[in-house]
Every structure is written in C-alpha cells, then in structure tokens.
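In: Predicted structure and sequence below. I'll ask about it afterward.
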Amino acid sequence: METLKEALILLVDDNSKNLQILGHLLAKQYKTAFARDGQKALEFVQRIHPDLILLDVMMPSMSGFEVCAQLKSCPKTQNIPIIFLTAKTETEDMVKGFELGAVDYVTKPFRKEELLARVQTHIRLKRAEDLLKQGLTEAQRLAHMGSWIWDIQQNTLTCSDEAYQLFGLARHEFDVTTETFIAAVHPEDREFVRQSVKQALSKQSPYNIEHRIVLPGAGERIVHERAEVIFDEAGNPVRMLGTIQDITERKQLEIELKKLSRIIEESINFVFITDAEGTIEYVNPTFERFTGYTRDEIIGQNPRILNSGEASRYFYEDLWKTITSGKTWSGDFKNRKKNGEFYWVKGLISPIKNEKDQITHFLAIQEDISEKILAQQQARYLATYDRTTGLLNREKFIEALNEYISQGDSGILILTDIDGFKIINEVYGHNMADEFLTHLSKIVIKTIVELYGKNQTILGRLGEDEIAAAILDISGKKGWEIAEHIRKTVESVTFTDEAIRTTLSAGIIEFPKHGLTTQEVLSRVDAAVYRAKEPGKNRCHLFLPEDRDIENIHSQFRQKERIIRALENDRLTPWFQPILNLHDQQIHHYESLARMYDETGNIILPGSFIRPAEEIGLINAIDRRIIQQVIDYQAKYKQQGQNLSFTMNISGKHVGDEQFLDFLSTTIEQSGADPQKLIFEITETAAVRDLEQAIKFITALKELGCRFALDDFGVGFTSFVYLKEMHVDFIKIDGFFIRRLHEHRYNQGIVRAMTAVAKEMEIKTIAEFVECEETMRLLKPLGVDYAQGFLIGKPAPQPTFICNYKDFS
C-alpha cells in the first residue's frame, strides 16, 4: 500500500497566492498538483487520478460546484474525495456541496492544523474503504475452475474449455500435453510440481498444491490444483484426474488484506467495526490500549459503553440518523475509559454495504485529540488566569481594576511584594518559589475573606513576586489593617520542610482619592511599596500625597529593571507587519516591530518601553537584539528559497555611531543574509536634526548593500529639499495624512505632491496606517507605491502570506 506521502492532492483555485499557500502547507506530507480553473482540473483528472481534490467554490467560467458535479457524474472519477475550500459560509452553500458529493467543506481563513487533519483523515478513510470494497468484491466473485484428465498409459492430456482459458490458450490452436503443461509452469515452481505428481504416483495419494503458470506473451497466474490417481487392479496408475482454479485475484486479495489488517492493527488511531445494529465485532490493539477494555470485554458490547454522559440525546440521534441513511458522519466525541478517565476523539463513522446496497456494518476510525482539547482549554484559562497561583493574570486584573475605576467605584488597592524572593528563586529553585507564591496567594485570600468577605474583591498576580487585591467600599485604614494582617501571617509562617521563612512589604492606595486613572493608581501603589521597603522592608505603607516624588523616581527605576530583565531572559522579539505592493498586489516585504514579553508572558507594546529605553540608555541594546533576530530571519527564509525583505526601525541616537555600523556589517556578513533585502528606517525628524551625520550614516549602510527608508515623512515637509542628498530608497508617508485620507481633500493634495516629487527622485512611497477600504482605493490613483496598516495585516510573530484586504486594483 502507498504511504500517505505518496498520496497526490490536486489543488484547484483561480488565486495563485492561495495555491502557493496550500502547496507550501501540504508539500511536506503529500504530492501536490495545481489547476488554475475548473476546465484544467477536469483535464488533469482524466489523465491522472489524484487521491483527493481541494476545490475552491468561487472561480470564473466554471464554479467549484460545477466541477464537482461533472466529476461525480463520471464513473471513473466519482469516487475521488472532494473537499470544498471557500470563504462562503452560508448553510445553503454547504448543503449544496455535500449534496453534490463532497466529503467535507472547509471555510477560509482555515486553521493549518484543522486542514491537515481533515485531509489526512479523508485520505486514510478513502484508502481503507477502497481496500474493504475490493476485498468484499473479490471474496464474492465466483471461482473460475477448469478440469483435466491425464491418460497415463497413452500419455495424453485432455482439458476442459475453462482450463484452456485459464492457460490463455485456444483449444483449436494448441494441443496440451504433459510436456506443454510443465512448460507453462513458472520455472521456479516446475520442480515442485514434478515432485508433487511423482509423490502422488508413488504413494497413491492425492495432491493439493498452489503454483504459478506463465501466460503466452506475458503475465502469470497463480493456480490451485487438486488431483488424484486412478490405479488398476494390479496397482498400476491408469489415469490422473484434476482440477485447476485461478486464485490469482484471491492471492492478491490476501496480500492486500494482510497489509490492510496490519495497518489497522498497528494504526495509532482507534478502529472498531460494528454490525448493522451497532454491536461491536472488532477492535484494534490501539483501541484496547487506550480505552482499557480488552477485546474479549468489548466485543458484543454497544459503543455507548464509552459514553461520557455529557452529550445530549439529540447528538446521538443525529449521528445514528446520518449513518443509517448511508452517509458518513464525522465529529468530535468526549468519551470515557474503563477506569472512568475522560478523553476526546475526532471520529469518522462510515457504513459498509453489501452487493444489495444494504448496510451490514459500520466502520469507525477515531483519533485521540485529548491533548489538543486540553491545550485549548489551558490556553483559554491562561488568557485570564495566572498558571502558578490561579489568580487573575496582570492583563485581566488591570482590565477589572479599570472597570472599577471607570465606573466611579471607590475602594483600595493592596500590592504585596515578597522581600528576598530572588534569593528563594536562586537558592531553592523556581519550583519551590512557585509553591511559595501559591501559598502566599492562599494567605491573601483567607485574610481578605476573614476580615472583609468575598464580595467586590478581585485578586491578581501582577509580577514575578507581586500579588494585588482590589477591594471596594473600604477605607485606606481598613485596607492597611488587611495588608498588615497578611504581612504578620507571612512573617510567622515556616514554609515547607526546608523551613523557608521570609517577609513581605505592601503598599496600599485609595481610589479615586489618590488616583483617578488605572495608570495613576498602579504607579502610586508601586511607590507605596517602594516607600514600605525603604526603611528596611517587612512593612505596610498607605500612600500619601508626599510620596509622588518617589513615584516618578521609582517608576523610572522599575522601567529600567523591567527592560534589563527582558534583555537578560530573551523576552524581546520582532513581530512582522506585511507591506503591500499596490502595483502587483503582492507582499514584498515586512516591517519588523519590537515586542517585549513580561514575566507572565503578556505582550508589552513598544510605546511602553522604547521612549524610556532611549531616556535611560538601553535603546542600543534593544535595537541590536531586534536587528540580530530579523537578519537571522532573512537568512533563514533565503535558505528556504523565500528571499523576503524586512524593514527595521533604528533610533536616531545611532546616527553617526561607528560601533553600531560595525555591528551591522559583522552581523550581515556572518548571517549570510541578503543585504539588498534589509531596509533600515529612521524618522524624518531624526534625520533632519543632524543632516550631515544622517547622510554619512545612510551612505555607509548603502555601501553594505542595504536600503534605507525615512519614517513619518511629511511632518517636516521642508525636508524634501534634502531628499536628493540623502539618497533614500523609500519614504513612509506619516499616518496623519493617511488615516482619514478619504475625508480630507487637502491631505489628498499633499499626498499627491509627495508621490510626484518622490517619483522624480526615483524614491518609492509607502502609506502607513491604512485602516479602511475608502483610503485604500485612493492610494494607487494618488501615486502611492506601497500600503501598510491593519487593513493589509496586523503585526504577527511570523511573516504571514495571507492579507486581510480585498483586491482594490
């Protein structure tokens, strides 16, 4: 049997980009072929039968529905599985697709894992059904059997018409003798046949053998031969009577069935077969291992023995109605093992019919997706809660706090910070530190419940060693009492067998008394924690107005510490936003945008850390870290045959920095990246601030083979005077002119002027912040070369070849 990698999938779509994406996705596991329209697809299938067809619905001249109808009307192609792949989501379209004979219907945009799983399942199911159908057909075919008589004394051989036909001979053209019979036996089997005949004559016993015969011209058959010898009264052999039957097909079937049986027996999926009433007749070893039921225990049972009890009666009624009507059912189950443990499967159930088109059995193939389901549930959980403590994560806590504050609620915010948590981490390890945090969270919860109650309280983990509690309708004094109780409890507790003891410091702030916005409240409770630690830690401090000076100093200190930790722990990474070429509607390059992750995995946008990094002298380290990764990305994609371009932002502080230029030169050379595909950009204002240094810097980069872009162009419109001297390759028109371009004719005139001057200087223009279709339609007529913005695609951790936009050309 062919492996899945040998399976051929025909991809039919009038969009070459879609074909490229699908081909790239499937090429690692399957052979692929492409057709740009329905007619080419039909022509291809007449020549070569694919194992499966992925068919777009909406195509010019001939729709996917029409293609499907023609394929299903032709006996030669009607059994090829067809999966519709389309952006249409209307129920009537899906129903129509299934009525035409499609096996599945996948909507765009599709999920990679889902599409691969569906393709694999349908190819496996089709092959299994083909083998089962072939086995049933071959097993039910009537045997073709000939007879012969050998007159031993006269040495003549008489054969029936069926025997002649079996040997591929015509009676009137050929006389069969024992010599010609032996000559027709396969050379490797002749001695075996001679010895069998000799043994029958000498031992006066019948023989029952299988051997091969060679047909005239070419080809061979496997035959089953039975014979017995007739003796006279003196014990001399008189004649031999025999039959010969063509068992070639049976033998081939046995081989195929052995292969199929081995595949099913060794399959990583659960396979079981029931009779028409649903009684289990067969299960494969994987089913036994996974469910815990042995074959003896499960055969004779109904699959409902696996029922988790959570699915509704209507779910199973719909399933049974589908399969008893002769259709294949597919879907997800939550089942229960023998030991009571739950598991999830993605299943296919197909009816097996006899020659009278009557359902005799059902074949079920199920794939364990428990880990996938648990991962999805875990992802949903972690989107809201902290993995270690079970409290709200930073993002969700701030959302909830912001809701309190925006509604005008009053209350207090307590922020606890463990004194010496870093030492616990280093001495006892992360696991012990996590256990300590979990224990602390329980102390916080218990204290609040005892002193205040459960209502109108939110708790969350804000940082590595920070737990916060927002409590409504209590005073700062009461909040301080709660915090002090928590502090004393922690101080008095010995944690685990390691006898760990530590203390904590806590800050308390009243809102809205000391903060009208969430940002103010968080910043000032930080300052309160800092003030609590200042005299020697292990204290609680209620925020006072005079703490605002320390708030500013502490805020800057925390920002610096946060950025340094992110650099040390590789939590700075580039995300990529596609830039669309408006002339060919293709993505030519991507802008690389810095992203930072906090300790709990939440994304921090550059607006929160780039400016502080410039102020405290860390921007050089950030730029180097991001640029290094982007250049490595370009080199990697180049090796894979995708020579993509990447734009990288650099701070104006690097202009004139010889060491930074040396870093770029060394990194590009060592990585093997294509410098022509590396585009560096600084803002227009940074370039004009020191034009002479900017020109030298740009010239040095271009000598390396790189290209250059001016960002936020248009804010200082007079800088057109300097463009010619700077020799930039791109200007990025500031979003101020682009965001509402369709509403302001004045801005349209400015953009038209920019593009006209840029074209004279052979400079390409990029419109930033393209967020609506109305703006998109204006760009090309105004002379803009490229577009970038959420309408094209949002920043993502990996370059994406799928855009959000329609073709507005």
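Out: Yes, it's here. What you see is a predicted model; the values in this text were computed from it and never measured.

In: only C-alpha atoms for contact and neighbour calcs from this point on.
Out: Fine.

In: pull the longest helix from the protein.
Out: What stands out as the longest helix in the chain, according to DSSP state H, is helix 112-140.

In: Buried residues, it. List them.
Out: Buried residues in helix 112-140, counted by 16 or more other CA atoms under 10 Å: 115, 118-129, 131-132, 135, 138.

In: Stretch 659-669 too?
Out: Result for stretch 659-669 [16+ other CA under 10 Å]: buried residues Leu661, Leu664, Ser665, Thr667, Ile668.

In: biggest separation within these, which pair?
Out: Distance extremes for the buried residues of stretch 659-669: the farthest pair is Leu661 and Ile668 at 10.7 Å, using CA to CA.

In: Contact partners for the residue nearest to Ile424 when sequence neighbours are not counted?
Out: Leaving aside its sequence neighbours, Ile424 sits nearest to Ala433 (CA to CA, 6 or more residues apart in numbering; 6.1 Å). Contacts here follow CA atoms under 8 Å, 6 or more residues apart in numbering; on that basis Ala433 touches Phe421, Ile424, Asn425.

In: Generate CSV for those, with distance to Tyr381, neighbour count and secondary structure as supplementary columns.
Out: Shown next, in CSV, are those (distance: CA to CA, whole Å; neighbours: other CA atoms under 10 Å; DSSP: H, G, I helix; E, B strand; the rest coil):
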residue, distance to Tyr381, neighbour count, secondary structure
Phe421, 26, 19, helix
Ile424, 27, 19, helix
Asn425, 25, 15, helix
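
In: Considering those, which is situated nearest to Arg47?
Out: Asn425 (66.7 Å).

In: Second structure for comparison follows:
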Amino acid sequence: MDFETQKVAIIDDEPSTLLILESAVEALAEVVTCSTSGEALSFINQCLPDLIVLDISMPELSGFDVCRQLKASPVTAAIPIIFVTSHSDVENERNALALGAIDFISKPIDIELCRLRVKNHLMLQQQKHLLAHINAQLEAEKKQLSVTLRSIADGVISTDTQGQVTFINPVAQRLTGYPEHEALGKSIDVIMELRDATSNATMVNPAFYALKEKRTAAMAFNTVLVSRENQVFRVEDTASPIIDDQGNLLGAVIVFQDVSEAVEMAVKMTHITNHDQLTGLPNRVLLHDRIVQALSQRISPRSSIALLLIDIDNFKYLNDSLGHRVGDSIIKSIAHRLKAIVGSNATLARVGGDEFACLLTDIGSGFSADSIAMACLQAGREPIVINGKSHQLSLSIGISLYPQDAKNAEEMMRHADTAMYRSKAKGKDAFSFFSTDLQQAMHRRVELEIILRNAIENDTLVIFLQPKFDFASKSMMGAESLVRLYDDEGNIIGPDEFIPLAEETGLIHQLGHQVLRKSCALVAKCNGLGQELKVAVNVAAKQLSNPGFVKEVDQIIRNSGIKASSIELEVTESALMHDFEQTRDMLNALTALGLSIALDDFGTGYSSLAYLRQFPLNVLKIDRSFVIDMDQEQQAFDIVLAIVNLALSLELSIVAEGIENQAQFDALFELGCHAGQGYMLCRPIPEEQFLTDHVLLDNRIHLV
C-alpha cells in the first residue's frame, strides 16, 4: 500500500491553521479539510480518511465532542485522531487520550515536527492495513484448505511425529467409522485397521513408514480397510512425511480412496474379456492362455494334450433363415451339451460364432480324444426343440495333438482348424486328426489364395469358351464362358479348385464381376467381326445375395455397348433356394434388363417343381451326370426323358451338358433336346482360339 493512496482529513475553524497544517501534510498524503465542527461527522463519513487531524478548541462543537461522535460510529471509530491544541495542561491530554486520540500537535505549529508526527502515524496505519490484508489472505487460504480437505473425494488423515491423528476429513471419518472428536489424538493404526485381502493378516500403516524413512510410502497391494463397524473397503493409498522448509519432520499425511467398486468392476471386466457373453464359456483369449499353460505344465513326456475344434454344420444358413434369436438358442443348447460331455477337467471354450474348442490335458494317447469327439458328434445329432419346432444338426470336429503334430498353442489352433475343414470336406458329421497331408493341403490353399487374389487385383483371370451347338442346324448357337486361372509357371488351375476358395474367402464377387466384364467384352469383339453371339456366364449363390448385383450387371453391359439379350446367366438350384423371395425378385429384375436365365445342374439339388414355376427361367440344362450314363443305364435315360418332357411342358429351352459320344447325341436329339455341349462337340478353348475357329470360320459339327 503506497502513501499516495492515503488520505488525511484536517478539521479546524481557523483558516490560517488549516493552511499551515495542509502545507505540512500535503507532501505525505491527499489532504481534505473542514472548517465547521458541526459538519465534521458527515464530512468524515463521506471521505473516510486514513488519519484525522482535529482541533480541540472550536466554537460550535469542541474537538472532544467531535471525537466522541466519531468513536461512537462503527464506520469511523477505527480512524486514528491527532489533536491540535494550544493547551499543554495534563488534564486536556488525559481527556484526549481517554477519548481515543493517538497524538498531539501543539500550537504554534512546528511544520517539520507536524510532518514527522503525521508521517509516523500514516506509516503505522499503512502497516496496520497491510497486516490486516495479510491476515485476511491467510484466513481465506486456511478456509479454502479446510474446505478442500473436507470436500475432497479421498480420505485424508494427518498425524504428528508419533503417528497420533491430528486431522481427519469427512471421507476418512466415514470409511474408518471414527468421528473427528474421537479420532484426534489416537494412533493412526487404531483409526485405520488395515488387513491383507487374501490372508486377513494385519498390515502396518504406511504412515509409519513415511515417518521412519522420511519419504513417500504406498500401501501394499491387495489391502482392505476394516471400519469400526466391521465394514470392509478395498483401498489404495499413499503416505507422505510432513517436512517444513528447514527440513524438520512435523508428522505424516495419508491419502486413501475406496476402490471397492473399481476392483469389482475390474473383476467383471476381466471375466467379460475372457468369457463369451452368450454361453459364459471361456473365449479364444482365455483358451489360448490355458493352452500355453497346459503345454508348459505337461505332466509327463508320455502324456499328450489334445485340442478339439468343433463347428456346427450349416449354422449360418439356419441363423440367417430362422433368425438370430433361434441361432442363439441353438448355440446355448450345443454349449450345454458339450459342457456335460467334456466335464470339469477339460476347458470348453466358444471361439467363434458357431465354433467351440475343447482342451484335453494329460491324455494317455491320441486315441483317448476319439471317445470325446464321438460323444460330441452324438450330442450334435440329437434334435434341438425351440418353440415347439425340432431342428436337426450335426458337428464337424478337427483334432490336433501336442507334441505329435504341434509345437505351440498357435500351431494347435491352426492344425485343429485344418483338421476340422477336412471333416467338412468328408461330408460333415465327422471328426479328423491333423496330418502331414492336411498341412500340405493347407499350404496349397494359402498359395492358391495368393494366386487368386493377385489375378483379381491384376485383372489376369482368363475366360475359356465352350461352344453350344443347336441340334437341328448342327451349328454353334452360343457359348458358355468358363473362368480359368494360371499359376506362376503358366499352368492352368481348374475352377473346381479355386471357385470354392473364392466363395469361402468372399472373392467370388470380384471374380464374378471380372468374368462378366470379360465375357461382355468378347461379345463386343464378335459383334465387331459381324458375328452375333450369346454367351452364358455362371453366377454363384453369394453373388445373388448381393443387393447391388442387378445394378452391377446392368452397368457392365452398358459399358461394353452390347445388347443385354447377348448374355445368359446360369444359376444353380442351390443358389435359387438360398433366399427364395429375394432370389426371385432379383431374377425378375435381371430378366427386366433383357437377360435370359438358365437353370444349371438341374436334377442334382432340390428339383422342386414349385420353384420352377415361380422363377423367370428361360433355359433348363441337363446335368452331365445324367447324360454320361444315359446310353448305358435305363434309369439315367428315364431321368433325362423326364427332364426333357418337363422342360418342354414349361416351354423352356433344353441344353444337355457333357455329351461325349454319338449315342448320347443321337438319343438327346431323338428325345427333343434343343442344344448341347460336351467334349465330343468341342472342349473349352481360349478366347483367341474361339474367335478364330468359331467366329471367323462358320464352324459346324459334322455328325451322322
């Protein structure tokens, strides 16, 4: 606080005295004056000076009267007063001091002495204000600290150097059960009863460590606080010594918090992280940990560890067609059955949507896993009744053994998965052990997938064409587009090998797009050579499940500049039955574009007459499995005859596949078949050869 901010009020009825006093004080502070004693009280209330210089002898009111009024008011009572007097008797001084005056200035006025007296009292007043300001700050900080300590969400307890409690905030009072008046002065280990959560052993309070070592100490892991009412709280804390600026130890402070809910939540989260929510079984993460643990703790070199990977056959179809609620019920039912079979000594886990895994430890030989696998298969065959409806299922199981075929947990999982796919390939409802030939097949699969992905990415898939010939004119009426894949050495990889892989990996959409585009481009080339050509392109079931398939086909045809009627899409019976209504709507939309639809492999699937009537089909293709035996077996001949009659009655064009000899050709012709294709007529050939042999030349078949 600066002198310039201070104010001195001078009250005197003599103008000359006012001038002298003002000249003496004006260098020290702001000066305000009043010459009428009757107005002195209101004047002082208005200006509120830091110091008052007051004349005793004034006609209206004496200085003593004015002083009494000022001291009687709470607003002005604290303002120091210096009396100006021409009297020097003791009685006046006694009266002035009794009224609260702090000093005297005698007349005649000595200006220098007056200035010194006023300066000293202004300095005292300044120090008084400064001290009051500091005290106010300290009090505010004290209150703020108290409010903070009492409002903080953590428990706070401070002690002296002997560990006796000197402060305890409300949270600490609640957790310990001790109110402040009972806790103060007691030992910290009495107020905070700490125990080990596992052993229940008493634990030393970390405040004693902080006092002894003069450094921060944390509470031991897994500590609980037992309150006065025997409530148990899981707590975490830190204790620190209280050391002043001179390095003296004054005590300790311990800050702790109730983490019971956090620990409980962590336990729940750990369970959720490691278990499947639907079945409550361990998940893939926990299974992996248990496999690793089992491998490291194998009981004897002669014992084996088995991992069974169990998959529900055709579950995706059931889940999609019946709904996820029914699918979840099936999963829980299978989980319950498997758990009952494997028992408590094995780990049963759910590792995927419809996949389970069973870890068997300390089995005597590889054959002991057989009984578990067979029991699981039998459990899978038992019908599952949901909402009064029975569902028949089956399982496919793959088995990997340690140390026979796997060296670590990752290999066991991978090998069991490979063996499980072998069971699927064998027809499902079976179990298979991993073997070297399976490993080689898996390596081949990986290599093939890389080749396929590269071919799709680099647009290097090629199409071969197999001509279709009209039986009446014995001339080519169109061709079927067949995709081929070349390996790195230029060898052809057959579609039977990579098409199932494309469907499994989801690459079938990109593959189908590329084949259709290349087929349309071929038609455009033929048109440019003056030859009309109709090309049939195979469509996979997964392509029909793509909502954007119709738009994709339309765009490809438009971009190629050909007529939509130049393209025929061949679909299989199984593709039609995947989602009846969706597939029917999609085929109607494709037909609306101008395409024709052929039903391929008729007779090998559902062979339902109902769907033949409801789908917009144009062509019925007789599967080669019937054609190849029709000249040798009467039953095969009768089936072909029935298919031909059915197609004719539905006004469908008939194309026979797999014609390999003259007898088959003649028989099909006599039955009324419209067209055919097969090795006897022409094998699938590369695009360049097709253009040369069947487009540039008027190629015809020469049969008797």
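Out: Okay, I see it. All values reported here derive from a predicted model rather than from experimental measurement.

In: Quick TM-score on the pair, please.
Out: Once superposed, chain against chain, the TM-score is 0.36 (TM-score structural alignment, normalised by the length of structure 2); 271 aligned residues with a CA RMSD of 2.9 Å.

In: of the contacts of Ala433 of structure 1, closest to Lys446 of structure 1?
Out: When the contacts of Ala433 of structure 1 are compared against Lys446 of structure 1 (criterion: CA to CA), the nearest one is Phe421, at 21.5 Å.

In: mind listing the strands for the stretch 351-500 of structure 2?
Out: Secondary structure of the stretch 351-500 of structure 2 (DSSP state E, counting those that start in this stretch): strands located at 355-363, 384-386, 389-391, 395-402, 430-433, 462-470, 476-486, 492-493.

In: Please identify which of these is closest to Lys424 of structure 2.
Out: Nearest of the strands of the stretch 351-500 of structure 2 (CA to CA): strand 395-402, 6.0 Å.

In: now the closest one against strand 355-363, angle please.
Out: Strand 395-402 of structure 2 and strand 355-363 are oriented at 40 degrees to each other (axes from the mean of the first three to the mean of the last three CA atoms, to 10 degrees).

In: sorry, back to before: sitting in helices, which of the buried residues of stretch 659-669 of structure 1 do you find?
Out: Among these, the members found in helices (DSSP H) are Leu661, Leu664, Ser665, Thr667, Ile668.

In: State the three-state secondary structure for Arg212 of structure 1.
Out: strand (DSSP: H, G, I helix; E, B strand; the rest coil).

In: which SSE is the residue lying closest to it once chain neighbours are set aside in?
Out: Among residues not flanking Arg212 of structure 1 along the chain, Ile222 sits closest, at 4.3 Å (CA to CA, 6+ apart). Using DSSP states H and E, Ile222 of structure 1 falls within strand 220-231.

In: So which bits of the following helix or strand past that strand are buried?
Out: Downstream of strand 220-231 of structure 1, the first helix or strand assigned by DSSP H and E is strand 237-246. Of the residues in strand 237-246 of structure 1, Pro237, Arg239, Met240, Leu241, Gly242, Thr243, Ile244, Gln245, Asp246 count as buried by neighbour count, 16+ other CA under 10 Å.

In: what does stretch 252-262 of structure 2 give?
Out: Quick answer for stretch 252-262 of structure 2 (16+ other CA under 10 Å): Ala252, Val253, Ile254, Val255, Phe256, Gln257, Asp258.

In: what residues are up against the third one?
Out: Read that as Ile254 of structure 2. Val156, Ile157, Ser158, Pro206, Ala207, Asp237, Thr238, Ala239, Ser240.

In: The fifth one belongs to a helix?
Out: Yes - with three-state DSSP as the criterion, Ala207 of structure 2 is assigned to a helix.

In: quick one: the helices in the stretch 1-150 of structure 1?
Out: 16-26, 38-47, 64-73, 91-99, 112-140 (DSSP state H, counting those that start in this stretch).

In: Equivalent analysis for the stretch 301-450 of structure 2, please.
Out: 315-322, 324-342, 368-381, 409-425, 436-458.

In: The longest one: which residues count as buried?
Out: Residues of helix 436-458 of structure 2 classed as buried by neighbour count (16+ other CA under 10 Å): Leu438, Gln439, Met442, Leu448, Glu449, Ile451, Leu452, Ala455, Ile456.

In: which secondary structure element contains the nearest residue to the fifth one once chain neighbours are set aside?
Out: The spatial neighbour of Glu449 of structure 2 that comes closest, neighbours along the chain excluded (CA to CA, 6+ apart), is Leu501 at 7.2 Å. Assessed by DSSP H and E, Leu501 of structure 2 sits inside helix 495-505.

In: and that helix, what does it pack onto?
Out: helix 436-458, strand 476-486, helix 508-528 (3 or more CA pairs under 8 Å, 6 or more residues apart in numbering; DSSP states H and E).

In: can you redo the buried residues of strand 237-246 of structure 1 as JSON lines with distance to Ala621 of structure 1?
Out: Output for those, formatted as JSON lines (distance: CA to CA, whole Å):
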{"residue": "Pro237", "distance to Ala621 of structure 1": "102"}
{"residue": "Arg239", "distance to Ala621 of structure 1": "100"}
{"residue": "Met240", "distance to Ala621 of structure 1": "97"}
{"residue": "Leu241", "distance to Ala621 of structure 1": "96"}
{"residue": "Gly242", "distance to Ala621 of structure 1": "92"}
{"residue": "Thr243", "distance to Ala621 of structure 1": "89"}
{"residue": "Ile244", "distance to Ala621 of structure 1": "86"}
{"residue": "Gln245", "distance to Ala621 of structure 1": "83"}
{"residue": "Asp246", "distance to Ala621 of structure 1": "80"}
